[in-house]
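In: Would you be able to build a 3D model of this:
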Amino acid sequence: MAKKSDKKHKDKIPNKVYEAEIFRLQAELVKVQQWTRATGARIVVIFEGRDAAGKGGTIKRITEYLSPRVARIAALPTPTERDKTQWYYQRYVAHLPAAGEIVLFDRSWYNRAGVEKVMGFCTPREYSRFMRQTPIFEEMLIEDGILLRKYWFSVSDTEQLRRFRSRMDDPVRQWKLSPMDLESITRWEGYSRAKDEMLVHTDVPASPWFVVESDIKKHARINMINHLLSTIPYTEVAHEKVVLPDRPPASTGYVRPPREMSTYVPDHVAELRGDPEKHF
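Out: This is a model prediction of the structure:
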């Protein structure tokens, strides 16, 4: 009998198929970007889910070929003491898109429904008010013309734990393992109940939640991006064909300053190759 992990590996999409499809989807996202700029559309995409559920990797693939002037990532830090005295949604409103912009919220106002609820960072009254006001708040955004999409990345407890362990000894990913992440391991059921209650109150027809199964990251990325594209009424925007101009005739009279007058970055690559002489 094959092990569950073996079956999971067998069911994974082949790398060549994944690379071809993710690139096709990214090309479509570029079309969405051009359509957004041309029409003045405003798009907000919310990414929520448990720690290590694959939100960051998906966001990275979405923005890989997009202009940071059009597509921005909003990943807000822990609220300051001043932030805590403001209207709860205020610091998020400041990051909403203007015409021709796309904003991806790497966690959002739904922090109150998740970590703040489970960890006791908000009062029962604040939590109850959030659940009552959020559908109204989001309806206001939608009525004003914002295209709002909400995605919940769902990961199993065993897969989450595996990803946490893989980060522990990884020098480039250790920073992703925060004390809050470790705390979430012992509060799995608490977060599950909080997620279920959040969906009851905020999964409404005008602003529905879409759940992304993310135990296999590559599948989650393709499924989420493909669905997002299917919900945006974009069309391909015609643009002028780019033609490279001919170089002008060789300049007369220009002499480049001696290289010795500039300070160059050391040729570390030459050291790696073991070149006897370094050349710039």
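
In: For the rest of this, base every contact and every neighbour count on C-alpha atoms.
Out: Will do.

In: Show me where the stretch 1-150 of the chain has its strands.
Out: 42-49, 71-74, 101-106, 147-154 (DSSP state E, counting those that start in this stretch).

In: Could you export those as TSV, including mean neighbour count and distance to V212?
Out: Below are those laid out as TSV (neighbours: other Cα atoms under 10 Å; distance: least, Cα to Cα, whole Å):
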stretch	mean neighbour count	distance to V212
strand 42-49	22	9
strand 71-74	18	19
strand 101-106	22	15
strand 147-154	19	5
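
In: Kindly reformat the ones you listed as JSON lines containing distance to V255.
Out: Converted to JSON lines, the strands of the stretch 1-150 of the chain look like this (distance: least, Cα to Cα, whole Å):
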{"stretch": "strand 42-49", "distance to V255": "50"}
{"stretch": "strand 71-74", "distance to V255": "42"}
{"stretch": "strand 101-106", "distance to V255": "44"}
{"stretch": "strand 147-154", "distance to V255": "55"}
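
In: What degree of burial does D144 show, as a neighbour count?
Out: Using other Cα atoms under 10 Å, D144 is surrounded by 10 other residues.

In: Distance check, D215 against V172.
Out: Going from D215 to V172 by Cα to Cα, to the nearest Å gives 22 Å.

In: between those two, who's got more neighbours?
Out: Using other Cα under 10 Å, the more surrounded residue of D215 and V172 is D215, with 20 against 9.

In: pretty sure the more buried one contacts T158?
Out: No. Using Cα atoms under 8 Å, D215 is not in contact with T158; the gap is 9.3 Å.

In: where's the nearest residue to Y92 once chain neighbours are set aside relative to I136, distance?
Out: Leaving aside its chain neighbours, Y92 sits nearest to W109 (6.8 Å; criterion: Cα to Cα, 6 or more residues apart in numbering). As for W109, its distance to I136 is 13 Å (criterion: Cα to Cα).

In: Would you do the same for the sequence below? I want to compare the two.
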Amino acid sequence: MRVDLKSLAAEPAVAGVKDKVGRKVYEEELEKLQTDLVRMQQWVKQSGTKICIIFEGRDAAGKGGVIKAIMERVNPRVFRVIALPPPTEREKSQLYVQRYLPHLPAAGEIVIFDRSWYNRAGVERVMGFCTEEQAQKFLASVGGVERAIVDSGIILLKYWLEVSPEEQTRRIEARIDDPKKVWKLSPMDVLSYERWYDYSRARDAMFAASDTGWAPWYVAQSDDKKRARLNILSHLLSKIPFERIKSEKVKLPKRQKAGSYVEPDQPLHRIPEPF
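Out: Next up, the predicted model:
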């Protein structure tokens, strides 16, 4: 299902704006959306709702930036980000999705997978880390696994971030030249960069097999990172039927009196103050 997230959002993030989103507009809209994320968090915690959000996409498509925008103002005890390392030898011998299942949300939790079990349909298939037979078996079974997840009461949202080849090249070259970003560029990114159309074929096969009525894919074009973040957050909020929870206004009590306590002359280890 190839969709424009703006058409799905209850209130399009930046309606009528076709050029790249400017910083002022972005920050204003992001503040509103992050406020609603905090409200949603309160409702999720009180209602015991379980939410699982999957982010997949091209290398350098901006998954990390979207996740950062979500996590910036919320409670990490309610929102958890799962980014699993490569499987151990023991995990390789397990049912493929088995190592992901313990991370699914319990009541009052929101789990974000920064890449997920769809590694098998993408990087593992394209880079030869699994056999074609293993990839096909995964695609044949993943719909049933996700049906079981949804039937257990978990709200499952799957997002794919798509970027143009030109913009991907620009971002990867920027990582090479920027010492603050070079850590983002793994050897696997370099190896996979040339296999654009192998990834396109793998993506198309993944959509065909796993875009279901109970767990559809939502696709965001992310050449404009700011627009993509706003649209995804807006769409995410529109898919969760949360209600605003009224909370009592906090009133600070008076501090206790010092009594016999005396501040020491100087902390044991004072840090330097170069500024």
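
In: The residue nearest to Y92 of structure 1 maps to what in structure 2?
Out: Matched to structure 2 by TM-score structural alignment, W109 of structure 1 sits across from W117.

In: Show me the helices in structure 1, by range?
Out: Applying DSSP state H to structure 1 gives helices spanning 4-11, 15-39, 55-63, 90-93, 115-119, 124-143, 157-168, 179-185, 188-202, 217-231, 268-273.

In: Reformat those as a markdown table; add mean neighbour count and distance to F210 of structure 1.
Out: Below are the helices of structure 1 laid out as a markdown table (neighbours: other Cα under 10 Å; distance: least, Cα to Cα, whole Å):
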| stretch | mean neighbour count | distance to F210 of structure 1 |
| --- | --- | --- |
| helix 4-11 | 10 | 23 |
| helix 15-39 | 16 | 18 |
| helix 55-63 | 18 | 13 |
| helix 90-93 | 13 | 21 |
| helix 115-119 | 18 | 20 |
| helix 124-143 | 15 | 15 |
| helix 157-168 | 15 | 20 |
| helix 179-185 | 13 | 22 |
| helix 188-202 | 15 | 10 |
| helix 217-231 | 17 | 9 |
| helix 268-273 | 10 | 47 |
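
In: ok, so what distance separates the counterpart of R125 of structure 1 in structure 2 from F207 of structure 2?
Out: Counting by TM-score structural alignment, R125 of structure 1 lines up with E133 in structure 2. Per Cα to Cα, E133 of structure 2 is found 18 Å from F207 of structure 2.

In: quick revisit: closest one to V243 of structure 1 among the strands of the stretch 1-150 of structure 1?
Out: Closest to V243 of structure 1 of the strands of the stretch 1-150 of structure 1, according to Cα to Cα: strand 71-74, at 26.2 Å.

In: from memory W152 of structure 1 sits against V211, does it?
Out: Yes. Judged on Cα under 8 Å, W152 of structure 1 makes contact with V211 at a distance of 4.7 Å.

In: With adjacent residues omitted, what lies nearest to the aligned partner of A209 of structure 2 in structure 1?
Out: Structural alignment (TM-score structural alignment) places A209 of structure 2 against H201 in structure 1. Leaving aside its sequence neighbours, H201 of structure 1 sits nearest to M131 (Cα to Cα, 6+ apart; 6.1 Å).

In: Quick one: residues contacting R72 of structure 1.
Out: Contact analysis of R72 of structure 1 by Cα atoms under 8 Å, 6 or more residues apart in numbering lists 101-104.

In: Map it onto structure 2.
Out: So R72 of structure 1 corresponds to R80, using TM-score structural alignment.

In: Its match and H103 of structure 2, how far apart?
Out: With distances taken as Cα to Cα, R80 of structure 2 is found 9 Å from H103 of structure 2.

In: Now for these two: what residues contact both?
Out: Common neighbours of R80 of structure 2 and H103 (Cα under 8 Å, 6+ apart) are V111.

In: who's in contact with I46 of structure 1?
Out: Neighbouring residues of I46 of structure 1 by Cα under 8 Å, 6+ apart: 104-108, 148-151.

In: Map it across to structure 2 for me.
Out: Here I46 of structure 1 is matched to I54 in structure 2, going by TM-score structural alignment.

In: same question, R37 of structure 1
Out: Taking TM-score structural alignment for the superposition, R37 of structure 1 sits opposite K45 in structure 2.

In: leaving aside the residues next to it on the chain, what's closest to its match?
Out: Leaving aside its sequence neighbours, K45 of structure 2 sits nearest to G108 (Cα to Cα, 6+ apart; 4.1 Å).

In: roughly how far apart are the residue positioned nearest the centre of structure 2 and I112 of structure 2?
Out: Taking Cα atoms, centre = their mean as the criterion, I67 is the residue nearest the geometric centre of structure 2, at 4.1 Å. The spacing between I67 of structure 2 and I112 of structure 2, counted by Cα to Cα, is 8 Å.

In: again with G57 of structure 2
Out: Using Cα to Cα, one gets 14 Å for the distance from G57 of structure 2 to I112 of structure 2.

In: Ok, K251 of structure 2 next?
Out: Counting by Cα to Cα - K251 of structure 2 and I112 of structure 2 are separated by 34 Å.

In: try R201 of structure 2
Out: Here R201 of structure 2 is placed at a distance of 26 Å from I112 of structure 2 (Cα to Cα).

In: Under the alignment, what does the residue nearest to K45 of structure 2 map to in structure 1?
Out: Alignment note (TM-score structural alignment): G108 of structure 2 maps to G100 of structure 1.

In: wouldn't that match be in contact with S67 here?
Out: No. In this structure, G100 of structure 1 is not within contact of S67 by Cα under 8 Å, at 11.6 Å.

In: more neighbours, the two?
Out: More neighbours surround G100 than the other of G100 of structure 1 and S67, with 19 against 12 (other Cα under 10 Å).

In: Return the residues in contact with the more buried one.
Out: By Cα under 8 Å, 6+ apart, the neighbours of G100 of structure 1 are 36-42, 70.

In: which of these lies closest to K84 of structure 1?
Out: Nearest member of the contacts of G100 of structure 1 to K84 of structure 1, counting by Cα to Cα, is R42, at 27.4 Å.

In: Does the closest one touch H95 like I think?
Out: No. Between R42 of structure 1 and H95 there is no contact under Cα under 8 Å: 11.8 Å.

In: related to what we said a few turns ago, can I get the contacts of G100 of structure 1 in CSV including distance to A220 of structure 1?
Out: Output for the contacts of G100 of structure 1, formatted as CSV (distance: Cα to Cα, whole Å):
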residue, distance to A220 of structure 1
T36, 24
R37, 27
A38, 29
T39, 29
G40, 29
A41, 26
R42, 24
V70, 24
